[in-house]
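[1] Sharing a model prediction with you, sequence too.
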Amino acid sequence: MYEERDMGTICTILRRELGAYFNTPIAYVVIFVYLIISGAFYVHFGFNSQAGDLRAFFEWQPLVMALLIPALTMRLWAEERQLGTLELLMTLPVRTWQAVAGKFLAATGFLAVMLLCTLHLPFFLGWLSNPPGPDWGTVVGGYLGCLAMGMMYISIGLFASSLTRDQIVALIIGLAICVMLWLIGFPVFVTMIREFSAEVAVWVQNFSIVPHFESISRGVLDTRDLVYVVSVGGFFLLLTHLVMERRR
């Protein structure tokens, strides 16, 4: 009975947040910008009709999502505080973890819509490639990797939004953390660190999303990569819960 009630509460918050996304221009702007940037990176850095894969598309997703997902999550808590609805939400019979879960799942649902808007790419590539047909194992792995990575970024953005009532400040905090997780795995940055200490370079690179996403996007499911994504995402969701619990 309690489990059904808990799920019902989460679903109510999820529907409310999804509706808020698609009732504002930000949702359509983000999807449009995502498609333009992803397509531009793909065309500029590696379009090859003979390759039959989407490596050039997937390899830039850690950066593209790091730049865009904080724009999706910046309003999730900050707007509630601006409008004064956070106090109302927290006085309702809604547990903090239910509110966090509902908002997280709503942003994840929007992320899934973003990814669905790019599904024409593998079919278009398959039509152009010789022999026809992309490597579907890589395609599926790449999209699963994008979803997992995006969920991790969402948890970071959710935490950033919980810290302030200003959406721009939440955007900046989310961007800083997400971009840092990408930057510390960038080859140029790793090479610079390696000049001082090879051990530190390895540690820093392992903390970045880049090597973990590369494995998943190739269709290689390594438990270390899954543990990384779940651990980082879970850590920031826990921080969000603690921040919001203190505001009750």
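    Everything's here; your move. All values reported here derive from a predicted model rather than from experimental measurement.
[2] alpha carbons only for contacts and neighbour counts from here, please
    Will do.
[3] how about the helices in the protein?
    Counting by DSSP state H, the chain has these helices, from start to end: 2-22, 25-46, 55-58, 61-73, 75-83, 85-91, 96-116, 120-128, 136-162, 167-183, 187-194, 198-207, 209-217, 223-246.
[4] Save those helices as CSV, and put in mean neighbour count too.
    As requested, the helices of the chain are exported to CSV (neighbours: other CA atoms under 10 Å):
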stretch, mean neighbour count
helix 2-22, 15
helix 25-46, 15
helix 55-58, 20
helix 61-73, 22
helix 75-83, 20
helix 85-91, 13
helix 96-116, 20
helix 120-128, 16
helix 136-162, 24
helix 167-183, 20
helix 187-194, 14
helix 198-207, 16
helix 209-217, 22
helix 223-246, 16
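[5] Comparison target, given below:
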Amino acid sequence: MRVIIVESPQAVAQCAADLVCQQLRQHPDSVLGLATGSTPVALYQALIQRYRSNQLSLSQTTSFNLDEYVGLPPSHPQSYRHFMEEQLFRHTDIDPGKTHVPDGMSDTEQSASAYEQAISDAGGIDLQILGIGQNGHIGFNEPGSSLSSRTRVKTLTPSTLEANRRFFADDEFQPHLAITMGIGTILDCRQVLLLATGKAKAEAIRRCVEGPLSAACPASSLQLHQHATVLVDADAASGLEHSEYYRWCEEQRQRLGHPSGH
């Protein structure tokens, strides 16, 4: 696992944008896995800025989002399809026909199976962007999720519902179910890039990177991935026992000219 520690949330966004752009320069037709939530927004803003300055094109890429609420139509302001349209898609040259978000409105079991098949038909995901919940979830794989799980419906924990409540009005329906890529689906991605900022994520990052491999912290499954990068700011890294070693390792990678090494 590669751990990159930078000093600020802004630096996380810019470094993540560098890694995404590097991937697309090498493989313009890459399949990207995308995440929602507050942390990836700054990354998407950085990508939009680079598109507008002709440093980036998404015209040949295909995207698959991690998850979607069950019961919200794509046009709903709190749906993740709407989120992606507003935060990234409509501001770039990505082909709308190549953007995929799980269908939370029809037969969910069939939708989940079809989503897995669509990822396979696209050749698999080259680079998956992840956030992390305070309880260690990735996607909506809550604690206790099977480490070999595939795309399916999950019941959200009370802590996840509370964390997301700020996005919904007091009298607005907030789904308790979501379709999410499974942990096994995520581990199949060729590269994984997990982003985290702020002290509220420090304990989850500690458990992800240095804790035991356990379904109690779904993000710890990334310890099994051969090409996983955890990119965090100083606050999110504050619980890491070996943070100085990770900084030193990154310095050596840069010195040796292998910035993308794992």
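    Thanks, I have the structure now. Computed from a prediction, not measured in an experiment: that's the story for all the values here.
[6] Need the TM-score between these chains.
    TM-score for the superposed chains, counting by TM-score structural alignment, normalised by the length of the first structure: 0.27, backed by 113 aligned residues with a CA RMSD of 5.6 Å.
[7] For residue 50 of the second structure, see how far away residue 119 of the second structure is.
    Separation of residue 119 of the second structure from residue 50 of the second structure (CA to CA, to the nearest Å): 27 Å.
[8] To clarify, my last question referred to residue 22 of the second structure.
    12 Å.
[9] Give me the more crowded residue out of those two.
    In this comparison of residue 22 of the second structure against residue 50, neighbours counted by other CA atoms under 10 Å, the higher total goes to residue 50 at 17 against 14.
[10] quick one, what contacts residue 150 of the first structure?
    Under the criterion of CA atoms under 8 Å, 6 or more residues apart in numbering, the contact list for residue 150 of the first structure reads 65, 69, 108, 111.
[11] Now for these: which two are most distant?
    65 and 108 (12.5 Å; CA to CA).
[12] and the top helix by length along the second structure, what does it pack onto?
    With DSSP H applied, the helix covering the greatest number of residues in the second structure is identified as helix 9-26. Helix 9-26 of the second structure is packed against helix 38-52, strand 191-196, strand 228-233, with contacts defined by 3 or more CA pairs under 8 Å, 6 or more residues apart in numbering; DSSP states H and E.
[13] That helix: which residues count as buried?
    Within helix 9-26 of the second structure, the residues that count as buried by 16 or more other CA atoms under 10 Å are 9, 11-21, 23-24.
[14] hang on, the earlier thing: would CSV of the helices and strands packed on helix 9-26 of the second structure with distance to residue 160 of the second structure be doable?
    Listed next are those as CSV, based on distance: least, CA to CA, whole Å:
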stretch, distance to residue 160 of the second structure
helix 38-52, 13
strand 191-196, 16
strand 228-233, 21
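[15] for those, which one sits closest to residue 100 of the second structure?
    helix 38-52 (16.5 Å).
[16] Report the buried residues of the closest one.
    Counting neighbours by 16+ other CA under 10 Å, one finds that the buried residues in helix 38-52 of the second structure are 39, 40, 41, 42, 43, 44, 45, 46, 47, 48, 50, 51.
[17] Distance of the closest residue to the fifth one other than its chain neighbours relative to residue 111 of the second structure?
    Excluding the flanking residues, the one nearest residue 43 of the second structure by CA to CA, 6 or more residues apart in numbering is residue 13, at 4.5 Å. Relative to residue 111 of the second structure, residue 13 of the second structure is positioned 32 Å away (criterion: CA to CA).
[18] How about residue 250 of the second structure, nearest residue that isn't a chain neighbour?
    In space, residue 250 of the second structure is closest to residue 4, 6.7 Å off (CA to CA, 6+ apart).
[19] Contacts only, for that neighbour.
    Residue 4 of the second structure makes contacts with 229, 230, 231, 232, 246, 247, 250, as judged by CA under 8 Å, 6+ apart.
[20] Name the SS class of the closest residue to residue 80 of the second structure other than its chain neighbours, please.
    The shortest distance from residue 80 of the second structure to any residue other than its chain neighbours is 5.6 Å, reached at residue 68 (CA to CA, 6+ apart). Look at residue 68 of the second structure: counting by DSSP: H, G, I helix; E, B strand; the rest coil, its state is strand.
[21] Neighbours of residue 68 of the second structure, how many?
    The criterion is other CA under 10 Å. On that basis, residue 68 of the second structure has 28 neighbouring residues.
[22] can I assume it is in contact with residue 154?
    No: Residue 68 of the second structure is not in contact with residue 154 according to CA atoms under 8 Å; the separation is 10.5 Å.
[23] coming back round to it: of the helices and strands packed on helix 9-26 of the second structure, give the one that comes closest to residue 64 of the second structure.
    Going through these one by one, with CA to CA as the measure, strand 191-196 comes closest at 13.4 Å.
[24] quick check: angle from that closest one to strand 228-233?
    Here strand 191-196 of the second structure runs at an angle of 20 degrees relative to strand 228-233 (axes from the mean of the first three to the mean of the last three CA atoms, to 10 degrees).
[25] Which SSE is immediately downstream of strand 191-196 of the second structure?
    Helices and strands here follow DSSP states H and E; after strand 191-196 of the second structure, the next one along the chain is helix 202-209.
[26] That following helix vs strand 228-233, what angle?
    With the same axes, to 10 degrees defining the directions, helix 202-209 of the second structure sits at 160 degrees from strand 228-233.
[27] What is helix 202-209 of the second structure packed up against?
    Based on contacts counted as 3+ CA pairs under 8 Å, 6+ apart, there is no element that helix 202-209 of the second structure packs against.
[28] Kindly recompute the last result at 10 Å.
    In this structure, helix 202-209 of the second structure makes packing contacts with strand 191-196, strand 228-233, judged by 3 or more CA pairs under 10 Å, 6 or more residues apart in numbering; DSSP states H and E.
[29] Out of those strands, which is closest to residue 85 of the second structure?
    Smallest distance to residue 85 of the second structure across those (CA to CA): 20.5 Å, for strand 191-196.
[30] re the thing from before, confirm that the residue nearest to residue 250 of the second structure lies within a strand, as I assumed.
    Yes: when the secondary structure is assigned by three-state DSSP, residue 4 of the second structure falls within a strand.
[31] Mind listing what's buried along the host helix or strand of residue 245 of the second structure?
    In the assignment (DSSP H and E), residue 245 of the second structure maps to helix 243-256. If you call a residue buried by 16+ other CA under 10 Å, then helix 243-256 of the second structure has these buried ones: 243, 246, 249, 250.
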